[in-house]
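J.: Provided below for reference: sequence and predicted model.
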Amino acid sequence: MAAPFPFELVSPERLLFSGEVEEVVVPGVEGDLTVLKDHAPLMTTLRPGVVTIGEAGGKRTRLFVRGGFADVAPNGLTILAESAMPVEEFDAAKLEIELQDANEVLAASKTEDSRRIASERVDQLKSLQMTMPGV
C-alpha cells in the first residue's frame, strides 16, 4: 500500500477532487506520469486526457481534463485544469462534432502556422477519442 498524499483537481467552474490519495496518473504533454508520495517537485503542462486517481482501498476515480497544469510540490499535487469533468459525463457526440470542425479548419488553413495549429488540434482530438471509453 502506497503512502497517502494530498491532491486537488480544480477547474475554473469547480473543485472536482480534494483529498488524500495513494497515486495519480497525469496526462502530461510529454507522456503520462504517475505521482506518488514524495515525488520529485515538477510542473508540467497537461494534454487533453484522463487523470486516474488511486484512493485508499483500491478505489479509482477517472476525470477528463482538457489541458492545464500539474504542480507536484513537497506538500502534494495540484492540477489546474482548463476544463474538467468526471469521465461518466463525457459526451462522445460532442467530441465527434469538435473533430469535424477541427478538420474543416485544417482544410481551410491558408498559412503554414495555421495548418500546424489546426493539425495539432485534430491530432489531440483523435488521441482523445482513443482514450475515452465508449468512443
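T.: Alright, I've got the coordinates. From a predicted model like this one, the values you see are computed outputs, not experimental measurements.
J.: from here on, contacts and neighbour counts on C-alpha atoms
T.: Noted.
J.: residue contacts, Phe90?
T.: Phe64 (CA atoms under 8 Å, 6 or more residues apart in numbering).
J.: hmm, I typed the wrong one, I wanted Val50.
T.: 26-27, 62-65, 87, 131-132.
J.: how does it look with 6 Å?
T.: 63-64 (CA atoms under 6 Å, 6 or more residues apart in numbering).
J.: which neighbouring elements make contact with the lengthiest helix in the chain?
T.: If you go by DSSP state H, the chain has its longest helix at helix 112-131. Helix 112-131 sits against helix 92-108, with contacts defined as 3 or more CA pairs under 6 Å, 6 or more residues apart in numbering; DSSP states H and E.
J.: helices or strands next to the helix it packs on in the packing?
T.: Helix 92-108 makes packing contacts with helix 112-131 when contacts are defined by 3+ CA pairs under 6 Å, 6+ apart.
J.: residues in contact with the helix it packs on?
T.: Under CA under 6 Å, 6+ apart, the answer for helix 112-131 is 102, 106, 109, 135.
J.: next up, a second structure to put side by side with the first:
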Amino acid sequence: MAQSFQFELVSPERLLVSDQVESVIIPGAEGEMTVMASHAPVMTTIKPGVVTVKSASGTEERYVVFGGFADVLPSGCTLLAESAVAVKDIDRADIARRIQEAKEDVADAKTDEHRTKAEAFLHQLTTLEGALLPA
C-alpha cells in the first residue's frame, strides 16, 4: 500500500478537500504531474483542467479547476484554485460562459503578448470542455 500525505484543494468559495490521500494528478502549466508522499518540493501554476484525487482508502474523486497554483512539499500538497468544482457538479452553461469570455478576451487583446495568452487560455478551456462534456 502506498504511503499517504495531506492534500488540500481550496477555492475562494470553500475548502473542497482536506484529507489524507495516496496520490493527486494536477494539471500543471507545464503538463500533468502526479504528486505522491515524499514528493520533492515544487510550486507550479495550474491551468484549467481536472485534478484527480486518490484517497488513502482507494476511492477516486475528480475536480475541475480553472487556474491557480499548487505548493508541493514532502509532507503534503496544497492546491489554491481560482475556481474549482467537483466533476459530478460541473455545469455545461458555466463552461460555455467561460469560453465566451475567453473569446472576448482574444478579440479585445491590445498586444500580441496578451492575445497569445488569451488564445492559450481559450484553447485550454475548449480542450477541457471536450474532455468533460463530449457532444
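T.: Everything's here; your move. Model, not experiment: these values are computed from the prediction.
J.: relative to Gly58 of the first structure, which of the contacts of helix 112-131 of the first structure is nearest.
T.: Val135 (25.6 Å; CA to CA).
J.: and for that closest one, the neighbour number?
T.: Neighbourhood size, Val135 of the first structure [other CA atoms under 10 Å]: 13.
J.: state the distance from it to Arg47 of the first structure.
T.: Applying CA to CA, to the nearest Å, the value for Val135 of the first structure to Arg47 of the first structure is 18 Å.
J.: what's the answer for Pro74 of the first structure, then?
T.: 23 Å.
J.: these two: which is more packed in?
T.: Arg47 (22 against 14).
J.: list the contacts for that one?
T.: 27-29, 67.
J.: one more pass at 7 Å, please.
T.: Residues near Arg47 of the first structure by CA atoms under 7 Å, 6 or more residues apart in numbering: 27-29, 66-67.
J.: which of those residues tops the neighbour count?
T.: Greatest neighbour count in the contacts of Arg47 of the first structure, by other CA under 10 Å, goes to Pro27: 25 neighbours.
J.: average offset of the helix or strand hosting it relative to the second structure?
T.: Taking DSSP states H and E as the criterion, Pro27 of the first structure maps to strand 23-28. Following the fit onto the second structure, the mean deviation recorded for strand 23-28 of the first structure is 0.5 Å by mean CA distance after the TM-score superposition for the first structure.
J.: the next helix or strand after that strand vs the second structure, average distance?
T.: Going down the chain from strand 23-28 of the first structure, the next helix or strand is strand 31-35, by DSSP H and E. Strand 31-35 of the first structure: mean distance to aligned residues in the second structure after superposition is 0.5 Å, counting by mean CA distance after the TM-score superposition for the first structure.
J.: what residues does stretch 16-31 of the first structure touch?
T.: Applying CA under 7 Å, 6+ apart, the contact partners of stretch 16-31 of the first structure are 2-10, 32-36, 44-47, 49-56.
J.: mind giving me the ChimeraX command for buried ones among those residues?
T.: Those of those that count as buried under 16 or more other CA atoms under 10 Å are selected in ChimeraX with:
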select :4,5,6,7,8,9,10,35,36,44,45,46,47,49,50,51,52,53,54,55
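J.: this completes my enquiry, with thanks.
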